[in-house]
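*Asks:* A predicted structure for the sequence below; I have some questions about it.
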Amino acid sequence: MRPRLLPAALVAVTALLAVKLQGILSPPAGGPQGLALVAPAQASSHAPPAKASTPAAAPAPPPQARPPEPPSAEQQAERALLEGLRARRSELEAREQALAARELLAAATEKRLGQRIEELAALQQRLQAFDRTLGEREEAGWRQMVKLYEGMRPRDAAAIFDDLEMPVLLQILDRMGERKAAPVLGAMKPERARTITSELARLRARPVD
């Protein structure tokens, strides 16, 4: 009998412990939810009233800048001196630039004048050479004409000389030899011979260029 009672007693004890444990663990009526509902209500009843929202404060105006102080007499004098020095420097630079421009212009003018002088000198040389050539040709023509009249008989030459223009006749007689010219002058008209003799003397009295 005792061995059978032991298991039954263990089952009864186990059941009793389970019931007690369930009673301990199970919440009371209303449980946590009820507690949760009561706590906010109590908190709301004891909370202080909310303050009305205050408007934002206007920003403070910026500090006013102080007006600049007028320059002192020393500063004004220094500024005037600096301005005078700047003006003087500008004037000197302008004069220097003008002087440099004049020097350049003078150099260019001198160069052009030098070139012009060289051109004129070359032209003069060409003209002198041309004059010499022309004079030589002219002299050759006169010599040929003189030779022609010297080969003629004095009477025939005198007949031509009586009607020949004075400048041409002077050039011919001036180049003729005295021995050839004397017979021709003797055969000419007396008045014509006297005139040509006077003009020929005046021509030979002129200074040679």
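*Replies:* Looks like it came in fine. As the structure is a prediction and not an experimental result, all values here were calculated from the model.

*Asks:* From now on I want contacts and neighbour counts done on CA atoms only, so please keep to that.
*Replies:* Will do.

*Asks:* I'd say Ala159 and Leu185 touch.
*Replies:* No: look at Ala159 against Leu185 with C-alpha atoms under 8 Å: they stay out of range, at 10.2 Å.

*Asks:* Looking at those two, which is more packed in?
*Replies:* Leu185 (22 against 14; other C-alpha atoms under 10 Å).

*Asks:* Checking the more buried one next. Helix, strand or coil?
*Replies:* helix (DSSP: H, G, I helix; E, B strand; the rest coil).

*Asks:* wait, what's in contact with it?
*Replies:* Leu185 is in contact with Ala158, Ala193, counting by C-alpha atoms under 8 Å, 6 or more residues apart in numbering.

*Asks:* ok, structure two:
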Amino acid sequence: MAKFLVGKVLIGGLVITAFAKAAVSFPELATGEDLPAITGPAIVLAAGEEEKEPEGPVPAEAPPPVVAGLGDKVGMCETPEEVLRNLAKERSLLEEQREAMNLREAELTLAKEKLGIEKAALTELKGSIEDLLARVEAQQTEDLDRLISFYKNMKPAEAAGIMDEMDIEVTIMVLGTMNPRTAAPILAKMTPVRARAVSKIILERGQLPGDQDLTGIRLN
């Protein structure tokens, strides 16, 4: 190994001596004129060394990027006939939609008119029912006033005898509407059972339905 290193040193010294003599004999070489330009890094090999091949495969240059879908769009331009045909289709579709909207609007207008007619009919029916109820109530009031007038003109004992056998609801209605001064003598002449029932019902009817207590009432 020592001999190999000594050989390399001697060869290097000889090379330097040769370059020095050439520089003296040919000064234009020392200035670097007329020499080709070095475009890459120069590799100086020592004596006895060989140039080595690069290990592994040399990477090739990367291909240019491919734009996805770029080739699919080639030749897709519509012709004038296709453009006119598409416009005609769109115009036809818009016309169909316009007709459908007009039909829907007409249906809504008709339904609104029907609702207005039905509302007017219901309002008229409501008015008729209210008028009928008012007439019935007025007739009942008139009949009740006439019935009360009949019993007022009777003797208390006679009126009490009739009310003992009368429907309890009618008795309560007559005595409840009659002036207390007129009803008191009639109530006094009624049977005790009937008088207690009438008094209890008149007292409880002023209460709410949930608060009324009509248990234990005897009518006869």
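*Replies:* Structure's in. What do you need? Because the structure is a prediction, the values reported are computed rather than measured.

*Asks:* quick one, longest helix in structure 1?
*Replies:* Counting residues, the longest helix found in structure 1 (DSSP state H) is helix 73-150.

*Asks:* looking just at contacts, which helices and strands does it meet?
*Replies:* Contact here means 3 or more C-alpha pairs under 8 Å, 6 or more residues apart in numbering; DSSP states H and E; on that basis helix 73-150 of structure 1 packs against helix 166-175.

*Asks:* And the contacts of the helix it packs on?
*Replies:* Contact with helix 166-175 of structure 1 is made by Trp142, Arg143, Met145, Val146, Phe161, Ala181, Ile196, Glu199, Leu200, as judged by C-alpha under 8 Å, 6+ apart.

*Asks:* at 7 Å instead, please
*Replies:* Here helix 166-175 of structure 1 makes contact (C-alpha atoms under 7 Å, 6 or more residues apart in numbering) with Trp142, Val146, Phe161, Ala181, Leu200.

*Asks:* roughly how far apart are the counterpart of Ala87 of structure 1 in structure 2 and Val6 of structure 2?
*Replies:* Aligned counterpart of Ala87 of structure 1 in structure 2: Lys89 (TM-score structural alignment). Going from Lys89 of structure 2 to Val6 of structure 2 by C-alpha to C-alpha, to the nearest Å gives 96 Å.

*Asks:* I'd like to know how many residues surround Ala100 of structure 2.
*Replies:* Using other C-alpha under 10 Å, Ala100 of structure 2 has 12 neighbouring residues.

*Asks:* And it, what's its match in structure 1?
*Replies:* For Ala100 of structure 2, the residue aligned by TM-score structural alignment is Ala98.

*Asks:* and its match, how far is that from Leu104 of structure 1?
*Replies:* 10 Å.

*Asks:* Ok, Ala187 of structure 1 next?
*Replies:* Taken as C-alpha to C-alpha, the span from Ala187 of structure 1 to Leu104 of structure 1 is 75 Å.

*Asks:* Which of the two has more residues huddled nearby?
*Replies:* Ala187 (17 against 12).

*Asks:* correct me, but the more buried one touches Ala158?
*Replies:* Yes: the criterion here is C-alpha atoms under 7 Å, and Ala187 of structure 1 meets it with Ala158 at 5.6 Å.

*Asks:* what about the match of Ala87 of structure 1, how many neighbours?
*Replies:* If you count neighbours by other C-alpha under 10 Å, Lys89 of structure 2 ends up with 12.

*Asks:* now swap in Leu21 of structure 1 and tell me
*Replies:* 11.

*Asks:* element containing it, please.
*Replies:* Assigned by DSSP states H and E, Leu21 of structure 1 belongs to helix 2-25.

*Asks:* Where in structure 2 does the next helix-or-strand element following that helix align, residue-wise?
*Replies:* Scanning forward in sequence from helix 2-25 of structure 1 by DSSP H and E, the next helix or strand is helix 31-46. The counterpart of helix 31-46 of structure 1 in structure 2, using TM-score structural alignment, is absent.

*Asks:* which secondary structure elements does helix 31-46 of structure 1 contact?
*Replies:* Helix 31-46 of structure 1 is packed against no helix or strand, with contacts defined by 3 or more C-alpha pairs under 7 Å, 6 or more residues apart in numbering; DSSP states H and E.

*Asks:* tell me how far it is from the chain's mean position?
*Replies:* 95 Å (C-alpha atoms, centre = their mean, to the nearest Å).

*Asks:* With stretch 189-200 of structure 2 instead?
*Replies:* Remark: stretch 189-200 of structure 2 is offset 67 Å from the chain centroid, using C-alpha atoms, centre = their mean.

*Asks:* Onto which residues of structure 1 does that stretch map?
*Replies:* Using TM-score structural alignment, stretch 189-200 of structure 2 lines up with residues 187-198 of structure 1.
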